[in-house]
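K.L.:
Prediction below, plus the sequence it came from.
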Amino acid sequence: MFIPESDHVTSPLEKTSGHGRTRRMAAAVCRFCGRLRYELAPAAVSFGMTCMGWLHHAVGVDPAAYAGYGLGVAATAGLTWGGLKFKSGIATSLGIASTATLINAGLGAVTGPSVPSLITGGVVTIASYAVYVPWLVKTRHDRFNLQIKAAKTAPLPDGMGVNVGVPGVTGDTEEETALRRALVALGVPAVDVSRIVFTDTGWYALVTLPPGKNTSAQAVIAKRQQLQANLDLPGRLRLTEGAQANQLLVRMQTTDPLAGPGIPWPGVRISSIEEPIPIGIYPDGIEILIDIVDGHVLIAGGTNKGKSGAVNVLAANLVACGDVFLAGIDMKPGALELGPWEPNMVALADDADTARQLLVWLKSEMTRRGKYLATLRGPNGERVKKWTREHGKYIVLIIDELAELLRQAPDVASELMTLMQVSRAMGIRIIAATQSPSEQAFGGKGTDTRQQFGVRIGLPVNEPTPINMIMGTGAYGQGWRLDELDLPGKCMVSSERYFEPNEGRCYWITEHQILETSLEHASPEDDAVEDVRPHPEPDPEPDPPTSPGGGGPGGGRPVLRAVPTFPDGSRIPENRQPLWEALEKAGPEGLTKPEAVSRGICNHHTSIGPWLSQWVAAGWVKEDGKRNRAVVYVHTASRHTTAPEASVIDEESTACTSL
């Protein structure tokens, strides 16, 4: 039976010597045989009769005993014949079983422990199961149907138990009895219920359900609220699919060690990004650890459910790491969430334009780092394919409210997808938080970024719908029940470290702690420039390339300039920028297609025709008569919004310009 690690409780008996272990093993065997007493009955009878025959052989068999065995076989054979003649199934089955049993015992008495006796015992056991199993299945099926009918019409009478030896639908404990009766009332009677295991926080049991689509574990999980009402026991019911399709793990939490106003943040606990970051605790006191180096991080949950706390705990630990450059995108106007960390960041964006700029700069930094890694070789001459702190600082981008970013700037989805797919090898990590988990929040069908998040922190949600979107396909049925997390800050973490759903709670960091940590670890302006190359420097050929124009972690904080955008805020593709700028420069005089060709803007006027048609349809450009029989196109849009991009700066400059 699966035992949740966090619920394990060591009893005093488990600490005793070998004698105590022997007693526990014997008790476990007895409980196992008790639960399967009906299934083991034919084998037990056959084995018992074989042993009786061997014992008779050991004490000696006289002629009278031989005669007794012969008369017994004759009598049972006669019973079998009579049952067949008068078409009595019970008499026939009883006669066949008795004949086989007596032959087994008689042969054991004649030969003793021998190969013929063992073969006979095995054949008798197999034959008995061939008859017994169909009868047992039919009997239990009929009993289940009777229980369901009785539960729907009136209280269950005491004489209708699943276990023949136990009156009523009862178990070894009050909780097991309540669970059996609740399942019967739900229309899904249990085939078997493992012994209830009690822990410091409640109890749990593994239930085997009848085969069938309507009696599967998923079907019962979908009726969790009705099952809890049927149980009528104190606590919160949790249901999870077991190892097999018809197994259900039932947990009842009667006490919550994570309850309360919040778990205080203990302060900075790491000094390097390559160390796991503690963000909270599990009920048993073990800390929840997040490995940023292993992959990008997704933090998702409902409104006011603790998302900001988790983001700030991660940021507070990261600003204390000497091998990290921190950047941020906060889509709340004024960067209300990440604003306190601005002194610790190389860049902070608070709207769609500056967010677009920051992603463009990160993409160029990713390219620069990739070219730099290509020049490096390992100790055996192999290529270096993974960034470590030996090559320079990592970069961590924190995005607060990913859904809002992609709503305001849908054109950045491609840059974001590229960063998430490629940037890990270049030492760039993304922490994305959203309170609106949806397909649009992850870039849509064509650019879905969900699979790129190696670490997922799920916070409480108001309904089950977003759970599979946050934690992965099928997560709801596997026990990732974020809709059952009842307090802000409670969470479930999925990563390479954590595979099973386990409820924990994030630390609560106060505004005072945020301000204090930010001021303590704020980077002086003169420390902003740092070479990404290791020291002592390698001696590759050619020299390691630098960032185009410098800027960023390789040459100070990024100095930013505008990137042209269309009036709707979308970025102008590079191949269309010359034509757009020419139309702006032409002013009221406008521009014709032949003039665009003569100025080298395009090779042939047909290549720019579709672009001009789109801009005319959008109202950004208008047709204003003709010049030399060619249509004149005039730029009509007002001065457009611009988005920033990494600029060319003096590599020796140490100026730090914030967003």
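P.N.:
Perfect, I can see it now.
K.L.:
only C-alpha atoms for contact and neighbour calcs from this point on.
P.N.:
OK.
K.L.:
so who does Thr50 touch?
P.N.:
Residues in contact with Thr50 (CA atoms under 8 Å, 6 or more residues apart in numbering) are Asn104, Ala105, Gly108, Ser117, Gly121.
K.L.:
Quick check: next helix or strand after the helix or strand where the fourth one lies?
P.N.:
The one in question is Ser117. Using DSSP states H and E, Ser117 sits in helix 115-153. From helix 115-153 onward toward the C-terminus, using DSSP H and E, the following helix or strand is helix 174-186.
K.L.:
Check what contacts that next one and list those residues.
P.N.:
Looking at what lies outside helix 174-186 - CA under 8 Å, 6+ apart - the contacts are 147-148, 151-152, 169-171, 189-190, 193, 195-196, 226-227, 230-232.
K.L.:
And the residues you listed, which of them are buried?
P.N.:
Among the contacts of helix 174-186, those scoring as buried are 147-148, 151, 169-171, 189-190, 193, 195-196, 227, 230-231 (criterion: 16 or more other CA atoms under 10 Å).
K.L.:
rewinding a little: just want the angle from the helix holding Ser117 to helix 174-186.
P.N.:
Using axes from the mean of the first three to the mean of the last three CA atoms, to 10 degrees, the inter-axis angle of helix 115-153 relative to helix 174-186 is 70 degrees.
K.L.:
Included below, for side-by-side comparison, is a second structure:
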Amino acid sequence: MTRSHQMRRHARKMRRNGLQPMIVINGDEQLPDLAAVLIGRVLWRYRSELAPLYFAVMLALGGTVLHLTNPQWWPYLLGVSTAAGSALALFGARVGLALPSERFYAACVAVSAGGWFAAATALGVTYVPLPQILVGGTFVLGIPWWVHRRRRAKVRVDRQLSAWPEISHAIGLSGSRVQSAVVDVWGWRARFALARGQTIQDVIAKVPAIESALGTFRGAVRVHPTRDDRANRFELRVLDTDPHADAIPWPGPSVSSITEPIDLGPFEDATNARVLLLRRHGLIGGVAGSGKSGGINVLMGNLTACPDVVIWAIDLKRGMELQPWASCIDRLATTPEQARVLLSDAVAVLEARADWLASQGRRVWEPTPEMPALVIVIDEYAELAEDAPDTAGDTDSTARRGRAVAVTIVAATQRPTQKAMGKGAVRSQMDVRVSFRVRERKDVDLILGQGMLNAGWHAHTLNAPGKFLLSAPEHDTPRRARAYLLTDEAVANAARRHVKLRPSLDQISRTAIEEARAGILLRTSTPKEPTAKDSPETVLWAMLNGAPEDGIPVSHLITATGMSRPWLYQRLREHAETGRVTQVSRGRWRALTDHNP
């Protein structure tokens, strides 16, 4: 038995006993084995760079085998390669080829390789000029592969993650292991399995250590639960560059119906932060200068493009924020009194719609241009609660009962405390929460819900205007996004384009509002209930004097006075000529003075 054979037996025995044998080179006996190991390691380490060469070798071997066994298969191989190339060009995005250039390259490689493979099967690999075509084609088609940024990034990530056992031991996550890794537009993400007893909370606490170990910039690492929500799994998201470093221009409306999810802006993985508002109330929070106004503009830009939604708005800062959209807003309240009337009318609308649905045997209001949804946008909700506290009951009622009848509230405020939200149940009814930057950590739970701060929703770390976290039934993990930017010019252009799409409120809702106002006027505007002793003139003036700012309909005046339409218009004309009444709009009148003629 030779010495080398004895050493190999000794090494095998040590491995069976759990020991690591030492390689001792004696002369030239071990050099061939060591060289083979080194070459194998090099070929494996640089497998991505050498992939075109490996592919060419496989084509040559496959062509040789088929030429010797089934050379008549070449037409089928040519057809399959052509079909594969066409499929990659048309549907390559479904298999990760996001860019058109990537799909075109994959299709060219499939058709070229398939054509050469079919020719080699029919004629043989050595048939001239097939060898020359294989070598030249490998080099030419390999150049895009070698220079492709995402392929190089994938190689870098694989090599970086190959050191994860040492990294996990250094940061206190020993036993965790990499399951998969994917490179995307702005960085990469990897799925990890945790060791027994480790949780995602342990990983979140180690984020600064992970950033140091991977050599990233501060704030580049995100930790999320996996889609299957396994307790012993987590997804690591690493950014090569901050995709939200610069403002992102608004590309235009993403929806044409309130039944579609609205795109508020891109997440850090280049997917869109889409959220459905139909039958859901929304809350937008964040400190001054965090980007709330920009988020509201994105929302308005999409809502005004939907011909099946009527928009009401409340802006008690004299319309400073929402005035640019005034042409597309059906009603804009800028004073506490106007806000009271608007919210009271909203309750009348939802009750009338509920009665109509019950009479029709239906459960929900399906928005159409003829029967649109109603969205009430309230900017700086805290101002409403302070200046008009008596509206809390109406907002509460709308929040609790408005979903089935498609009456939705979207409120924006800096700190949605219980006091700021009117001490009602409005905040608890809001399914969609958008949090821009907050100043204090505890404000995260105020906006997004109790316990969200400990769950990793760190809105206090958002570092630029427009960055936000989105919590909704379809978004239950803390992923950063940035709202699109609408300049003043973009807002003006969008309002001008969308004004022609705006629908009118349905007849059921309009009738409910008019009847509700008439009932209020009859109860509060006249000194007493109309009787036979009250003259029509007295009743007419009492109702005109108590009319709201947008007036009272002529039909209600006719009903209350009991007089004919010609008589009523004659009296209105007389009062208008003396400056006592004014026509607010077609068919609607109110008094200009308290003097009773």
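P.N.:
That came through fine. Computed from a prediction, not measured in an experiment: that's the story for all the values here.
K.L.:
Give me the TM-score for this pair.
P.N.:
With the length set by TM-score structural alignment, normalised by the length of the second structure, the two chains reach a TM-score of 0.56; 398 aligned residues with a CA RMSD of 4.6 Å.
K.L.:
Can I get the buried ones among the contacts of helix 174-186 of the first structure in a markdown table including distance to Ala75 of the first structure?
P.N.:
Below are those laid out as a markdown table (distance: CA to CA, whole Å):
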| residue | distance to Ala75 of the first structure |
| --- | --- |
| Gln147 | 39 |
| Ile148 | 42 |
| Ala151 | 45 |
| Val169 | 40 |
| Thr170 | 41 |
| Gly171 | 41 |
| Pro189 | 42 |
| Ala190 | 41 |
| Val193 | 42 |
| Arg195 | 44 |
| Ile196 | 47 |
| Leu227 | 53 |
| Asn230 | 53 |
| Leu231 | 53 |
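K.L.:
so which helix or strand takes in Lys528 of the second structure?
P.N.:
Lys528 of the second structure belongs to no helix or strand, assigned by DSSP H and E.
K.L.:
contacting residues around it?
P.N.:
By CA under 8 Å, 6+ apart, the contact list for Lys528 of the second structure is empty.
K.L.:
ok, back up a step: of the buried ones among the contacts of helix 174-186 of the first structure, closest to Ser613 of the first structure?
P.N.:
Ranking these by separation from Ser613 of the first structure, with CA to CA as the measure, puts Leu227 on top at 62.8 Å.
K.L.:
and the closest residue in space to Phe325 of the first structure that isn't next to it in sequence, helix, strand or coil?
P.N.:
Once flanking residues are discounted, Phe325 of the first structure sits nearest to Ile395: 4.7 Å by CA to CA, 6 or more residues apart in numbering. Following DSSP: H, G, I helix; E, B strand; the rest coil, the label given to Ile395 of the first structure is strand.
K.L.:
Surely Ile395 of the first structure touches Ala327?
P.N.:
Yes - with contact defined as CA atoms under 8 Å, Ile395 of the first structure reaches Ala327; the gap is 7.4 Å.
K.L.:
how close does His477 of the first structure sit to Gly339 of the first structure?
P.N.:
Actually, residue 477 of the first structure is Gly rather than His. 39 Å (CA to CA, to the nearest Å).
K.L.:
related to what we said a few turns ago, in the second structure, point out the residues matching the helix holding Ser117 of the first structure.
P.N.:
Alignment note (TM-score structural alignment): helix 115-153 of the first structure is unmatched in the second structure.
K.L.:
Name the residues of that helix that come out as buried.
P.N.:
117-118, 120-122, 124-125, 128-129, 132, 143-144, 147-148, 150-151.
K.L.:
Give the other helices and strands that it contacts.
P.N.:
Applying 3 or more CA pairs under 8 Å, 6 or more residues apart in numbering; DSSP states H and E, one finds that helix 115-153 of the first structure contacts helix 37-59, helix 89-111, helix 174-186.
K.L.:
any idea of the angle that helix forms with helix 89-111?
P.N.:
Between helix 115-153 of the first structure and helix 89-111, the angle comes out at 150 degrees (the same axes, to 10 degrees).
K.L.:
all helices for the stretch 551-659 of the first structure, in order.
P.N.:
577-586, 593-598, 609-618 (DSSP state H, counting those that start in this stretch).
K.L.:
mind giving me TSV with those and columns for distance to Gln357 of the first structure?
P.N.:
TSV is the format used below for the helices of the stretch 551-659 of the first structure (distance: least, CA to CA, whole Å):
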stretch	distance to Gln357 of the first structure
helix 577-586	17
helix 593-598	29
helix 609-618	24
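K.L.:
Leu258 of the first structure -> the second structure?
P.N.:
By TM-score structural alignment, Leu258 of the first structure lines up with His244.
K.L.:
give the contact list for the nearest residue to that match once chain neighbours are set aside.
P.N.:
Sequence neighbours aside, Arg482 is the residue nearest to His244 of the second structure in space, at 6.3 Å (criterion: CA to CA, 6+ apart). Counting by CA under 8 Å, 6+ apart, Arg482 of the second structure touches His244, Ile248, Leu264, Gly265, Pro266, Phe267, Gly466, Lys467, Phe468.
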